[in-house]
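Visitor: Below are the sequence and a predicted model for it; my questions follow.
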Amino acid sequence: MPISKQAFLTPAEQAKLTRADKAHYMHGYHVFDDHAEQGALNIVAGEGAYIYDADGNRFLDAVGGMWCTNIGLGREEMADAIADQVRQLAYSNPFSDMANTVAIRLCEKLASLAPGDLDHVFLTTGGSTAVDTSYRLIQFYQNCRGKPEKKHVIARHGAYHGSTCLTMSIGNKAADRVPEFDYAHDKIHHVSSPNPYRAPDGMSEAQLLEFLVGEFEDKILSIGADKVAAFYAEPIMGSGGVIIPPDGYLLRMWEVCQKYDILFVADEVVTSFGRLGKFFSSYDVFGVQPDIITTAKGLTSAYLPLGACIFSQRIWDVISEPGQGRCFTHGFTYSGHPVCCTAALKNIEIIERENLLAHVDDVGDYFERRLKSLEGLPLVGDVRCKKLMACVEFVEDKRTKKLFPEALNIGEKIHLRAQYKGLLVRPIVHLNVMSPPLTISRAQVDEIVETLRECILEVAVELQCSGDYAGQ
């Protein structure tokens, strides 16, 4: 549907909204000083892979919203399905002995798509609540099986698992650990990020793999195998910098979990629903059969908020043991919301009907090849890409991999220059991260790569002129 000119604002309207934004709207990851000075980019419309600001400027959204606008924006059939469901049933109590038809159908569909015996689904409101639910489910499961001491969990440094108090504590991304917040430490542990680019000097990828597996097993034994309940892992670490682990890493970590009766939780909030060319990547891409999968984002392609915690028959058999009178006292008012579930079902239908997974296989390979052409540029230390998850890491010194001072905010400099040229990439300190819609074309891939190339070269010259970069 063409973007209506009525979506755009006059300068006076824009100024009024900017004042209201600064006065009233606290954003996620709100940077107080920057927001007070600069305000925010006010987005008013979206179509396919493009979004438009209030002034009518168009941007190719290589971030895909936040890893989530998988089928693209502005689809009429999504709007129609959502509107029809609102008219028929806008809400239904999701607790205890009530259900709604759409939620049941979605759970059945998710069970059919998930690998192995992951046949049971708890619907949530997003990714953070899906991971939070998985943690509570693990506690419940261990208590039900008579192992009240088996409650410790292990995750990785640099991981992101959500922004609730608990999930931020399971994740351990340095930029998220601001001193003004408190974090849970009891029973939560971390091992090294599986980042080949940041491996110790002289360590090959094969040696890094052995180190990581050995470190994990040592951590389990130091805690006590009888106390470790679960291992949390994003198949590819997303917000931590698109960390693609060494070949065989996830399978080896899974084998250690099997050895010590530890649940493997695959956090697929980002990697599911097509980002890697599969509905779920744990098994189909990495050969790992998890006990629990958490998902959100691409589940509805961000048309409405929804998440899910999908878990195995083995867990179900324990927690639902007949005659125990148990109640899983956990839930959300908007769990299984019929309108959100309708959006998910229509989204999955579109992915299947348009064969978008095969498209991702093709265009994703092209994206990988084109992005790799940036590796020789100044500032570029590493380019990491698998299908439609990508990251460019910027360094001051390519040989030593030394980072620029954090205060320089190199990722932001390149992002702002790209934004001026009509391209959105996500800045994370020394990184630019990308996760475009699954519908992206080869021509749009070329636009992303060539615009980014221009911006990197321009910023390199700017930093040389200011004395912040010696050049290489």
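Guide: Here it is on my side, so go on.

Visitor: use CA for all of it now, contacts and neighbours both
Guide: Noted.

Visitor: Give the buried residues for stretch 287-296.
Guide: When burial is assessed from 16 or more other CA atoms under 10 Å, stretch 287-296 yields the following buried residues: 288-296.

Visitor: and what of stretch 465-472?
Guide: For stretch 465-472, a neighbour-count test (16+ other CA under 10 Å) marks Tyr469 as buried.

Visitor: cool, stretch 29-45 as well?
Guide: 39, 43-45.

Visitor: Which of those sits closest to His189?
Guide: His189 lies nearest to Gly39 out of the buried residues of stretch 29-45, by CA to CA, at 37.7 Å.

Visitor: so what's that closest one up against?
Guide: Applying CA atoms under 8 Å, 6 or more residues apart in numbering, we find Gly39 in contact with 18, 21-22.

Visitor: what do you get for Leu73?
Guide: Applying CA under 8 Å, 6+ apart to Leu73 gives the contacts 46-50.

Visitor: repeat for Asn100
Guide: Contacts of Asn100 by CA under 8 Å, 6+ apart are 92, 94, 336, 338.

Visitor: Return the distance of it relative to Ser92.
Guide: 6 Å (CA to CA, to the nearest Å).

Visitor: Mind listing the shared neighbours of the two?
Guide: Contacts common to Asn100 and Ser92, judged by CA under 8 Å, 6+ apart, are Pro338.

Visitor: which stretch of helix or strand covers Ala45?
Guide: Assigned by DSSP states H and E, Ala45 belongs to strand 43-47.

Visitor: Pipe the contacts of Asn100 into a markdown table and attach neighbour count and distance to Ala7 per row.
Guide: As requested, the contacts of Asn100 are exported to a markdown table (neighbours: other CA atoms under 10 Å; distance: CA to CA, whole Å):
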| residue | neighbour count | distance to Ala7 |
| --- | --- | --- |
| Ser92 | 18 | 33 |
| Pro94 | 19 | 36 |
| Gly336 | 31 | 32 |
| Pro338 | 27 | 29 |
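
Visitor: Closest to Ser373 out of those residues?
Guide: For these, the nearest to Ser373 is Gly336 (44.2 Å; CA to CA).

Visitor: A further structure is provided below for comparison with the first:
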Amino acid sequence: MAAVRDITSTEMAGAGAQDAVELAKRHLVQPWPFAGSVGAEARALIGAGEGIYITDATGKRLIDGPAGMWCINVGHRREELAKVMYDQAMALSYNTPWYTMNAPSAELAMRIAGHAPGDLSHVFFTTGGSSAVETALRFMQFYNNVRGRPEKKLILSRGGAYHGSTYLSASLNGRPRDRDWMDGADELVVKLSSPDPFRRPKGMSVAAFTDALVAEFRDMVARVGADRIGAFVGEPVQASGGVIVPPEGYLQRIRTICRDNDILYISDEVVTAFGRLGHVFASGEVFGIEPDMITFAKGVTSGYFPLGGVILSERLLEELRRSNHPDAMFGHGLTYTSHPVGCAVALKNLDILEESVLAHTREVAPYFQAQLKTLEELPLVGEVRGMGLMGCVECVADRDSKDPLQLDKDVGKRIDAHCHELGLLVRPLINMCVMSPPLIITREQIDDMVSILREGISRTMDDLRREGVWRG
């Protein structure tokens, strides 16, 4: 394979970059656009990546704080992944999954099942996280139809959740502004409270808050009827909702209620799987639960190829095989299900994770969390929280009321702009900044990241004071 040539700053800042900006404004519709700029917008142009760093169109080198979108787990520009992609494409670039199969998908399913908790032993591959969650929900519907329970279809979700952008998966979302102008299958979804200890009622202990969440769940099942509820879908850590780490024991208690009421527990590990919390899957290793299904994507290929999937319990499949409807068809599939290139890349990515990256993540994560926590010294910061190599800095107008800066909803973007100038890309979420760097990050690079973030927040405080928006 030919050597990969460095991209120079001059090349990045040349006519090609400017052409891309103009072409985007004329032809490219960006994801999550506002109506006032839809189809006429160009965003920050990124042209190169190396390890934990990316390079923008001006040639500025930035720490990739969000790891792309929670996904560049083994870092940018891993030649071994690029080589596998090339080799597999030259051997078999595609096969139809309707009536043929390929070897990489079978091997990957076996290896993924080997890391999954409990009896999760079979894998259905999709194109990403949204289609993985959609598949899990459609399987729940099929499962209950075959078992003669067509009324058992309601889905329990939570405030602060993010589960995707397809119609059914997006209907589960509970983040602010996600659904303001979008339709959804609201008749199928029942929303519960976010398990966010920072936003618990004033004066309530975490233990009492946990009890209240569990009681709410139990009461909802009783009120709606277990015979009508097909599944609960929950992220072990609510990622795009602001890295909400649930109280200890909460997920285990919810799992018990689901099992007692024959409600399928779907653990959405699109973000937390493949190393983000130091293990291939977090459900069992970190939170001590054995779900009925696990959805995954993102880190399964470290973002090098679109791939996702659902891991299914052997019990569920055996119940289908024993049913009185052996000819019932699960009429669901995707053109790129079990894509040979994606599965080959995922196999090599799993090799890299198993060889050293998972252990490194477990070793460096406590330092990452401790260094981020020092940012709570800044008066604009209400809380720093996280787990593994994912963290969130939540800014508030004052710590007593925990007002999320309603006077300036773009405080996260302000911080990101300053950090970009200083050499760091962050993920701004209204009044929050989310960090989930590549898992190969070192202690020294963590120091750099936190130092820049501290300065970016400090500059934002100065801006808000100068503008009279915040007195802090």
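Guide: Noted; the coordinates are in hand. Computed from a prediction, not measured in an experiment: that's the story for all the values here.

Visitor: so what number do they get for TM-score?
Guide: Superposed pair, TM-score by TM-score structural alignment, normalised by the length of structure 1: 0.96. Supporting alignment: 468 aligned residues with a CA RMSD of 1.6 Å.

Visitor: if we can go back for a sec, kindly reformat the buried residues of stretch 287-296 of structure 1 as TSV containing secondary structure and distance to Phe328 of structure 1.
Guide: Output for these, formatted as TSV (DSSP: H, G, I helix; E, B strand; the rest coil; distance: CA to CA, whole Å):
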residue	secondary structure	distance to Phe328 of structure 1
Val288	coil	28
Gln289	coil	25
Pro290	coil	22
Asp291	coil	18
Ile292	strand	17
Ile293	strand	18
Thr294	strand	18
Thr295	strand	20
Ala296	coil	21
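
Visitor: so which of the residues you listed comes closest to Gly202 of structure 1?
Guide: Among the buried residues of stretch 287-296 of structure 1, and counting by CA to CA, the member closest to Gly202 of structure 1 is Val288, at 29.1 Å.

Visitor: so what corresponds to the closest one in structure 2?
Guide: Correspondence of Val288 of structure 1 to structure 2, assessed by TM-score structural alignment: Ile289.

Visitor: Does that match touch Arg253 like I think?
Guide: No. At 9.4 Å, Ile289 of structure 2 and Arg253 do not qualify as touching, with contact defined as CA atoms under 8 Å.

Visitor: what's the nearest residue to Val450 of structure 2 if we skip its chain neighbours?
Guide: Excluding its sequence neighbours, the residue lying closest to Val450 of structure 2 (CA to CA, 6 or more residues apart in numbering) is Leu372, at 6.2 Å.

Visitor: For the counterpart of that neighbour in structure 1, which three-state class applies?
Guide: Alignment note (TM-score structural alignment): Leu372 of structure 2 maps to Leu371 of structure 1. Secondary structure state of Leu371 of structure 1, per DSSP: H, G, I helix; E, B strand; the rest coil, is helix.

Visitor: that older thread, ok, now which ones touch the residue nearest to Val450 of structure 2?
Guide: 384, 391, 450.

Visitor: Still touching in structure 1? Go through those.
Guide: Contacts conserved in structure 1 for these, using both residues aligned by TM-score structural alignment, their matches' CA atoms under 8 Å: 384, 450.

Visitor: For the contacts of Leu372 of structure 2, pick the one with the most neighbours.
Guide: When neighbours are counted by other CA atoms under 10 Å, Gly391 leads the contacts of Leu372 of structure 2 with 25 neighbours.

Visitor: Leu407 of structure 2 touches Gly468, doesn't it?
Guide: No. Taking contacts as CA under 8 Å, Leu407 of structure 2 lies outside contact range of Gly468: 10.3 Å.

Visitor: hmm, back to that, now, which of the contacts of Leu372 of structure 2 sits nearest Val434 of structure 2?
Guide: Gly391 (5.8 Å).

Visitor: Quick check: the closest one is in a strand.
Guide: Yes. Under three-state DSSP, Gly391 of structure 2 sits within a strand.

Visitor: Mind checking which residue lies nearest the centre of structure 2?
Guide: Closest to where the C-alpha atoms of structure 2 average out (CA atoms, centre = their mean) is Val271, at 3.2 Å.

Visitor: mind checking the SS state of the counterpart of Asp119 of structure 2 in structure 1?
Guide: In structure 1, the residue matched to Asp119 of structure 2 (TM-score structural alignment) is Asp117. Classification of Asp117 of structure 1 by three-state DSSP places it in coil.

Visitor: Share the number of residues neighbouring Asp117 of structure 1, please.
Guide: Neighbours of Asp117 of structure 1 (other CA under 10 Å): 16.

Visitor: neighbours around Ile352 of structure 2, how many?
Guide: Residues lying near Ile352 of structure 2 (other CA under 10 Å) number 15.

Visitor: Once you drop chain neighbours, what's closest to it?
Guide: Nearest residue to Ile352 of structure 2, sequence neighbours excluded (CA to CA, 6+ apart): Val74, at 7.5 Å.
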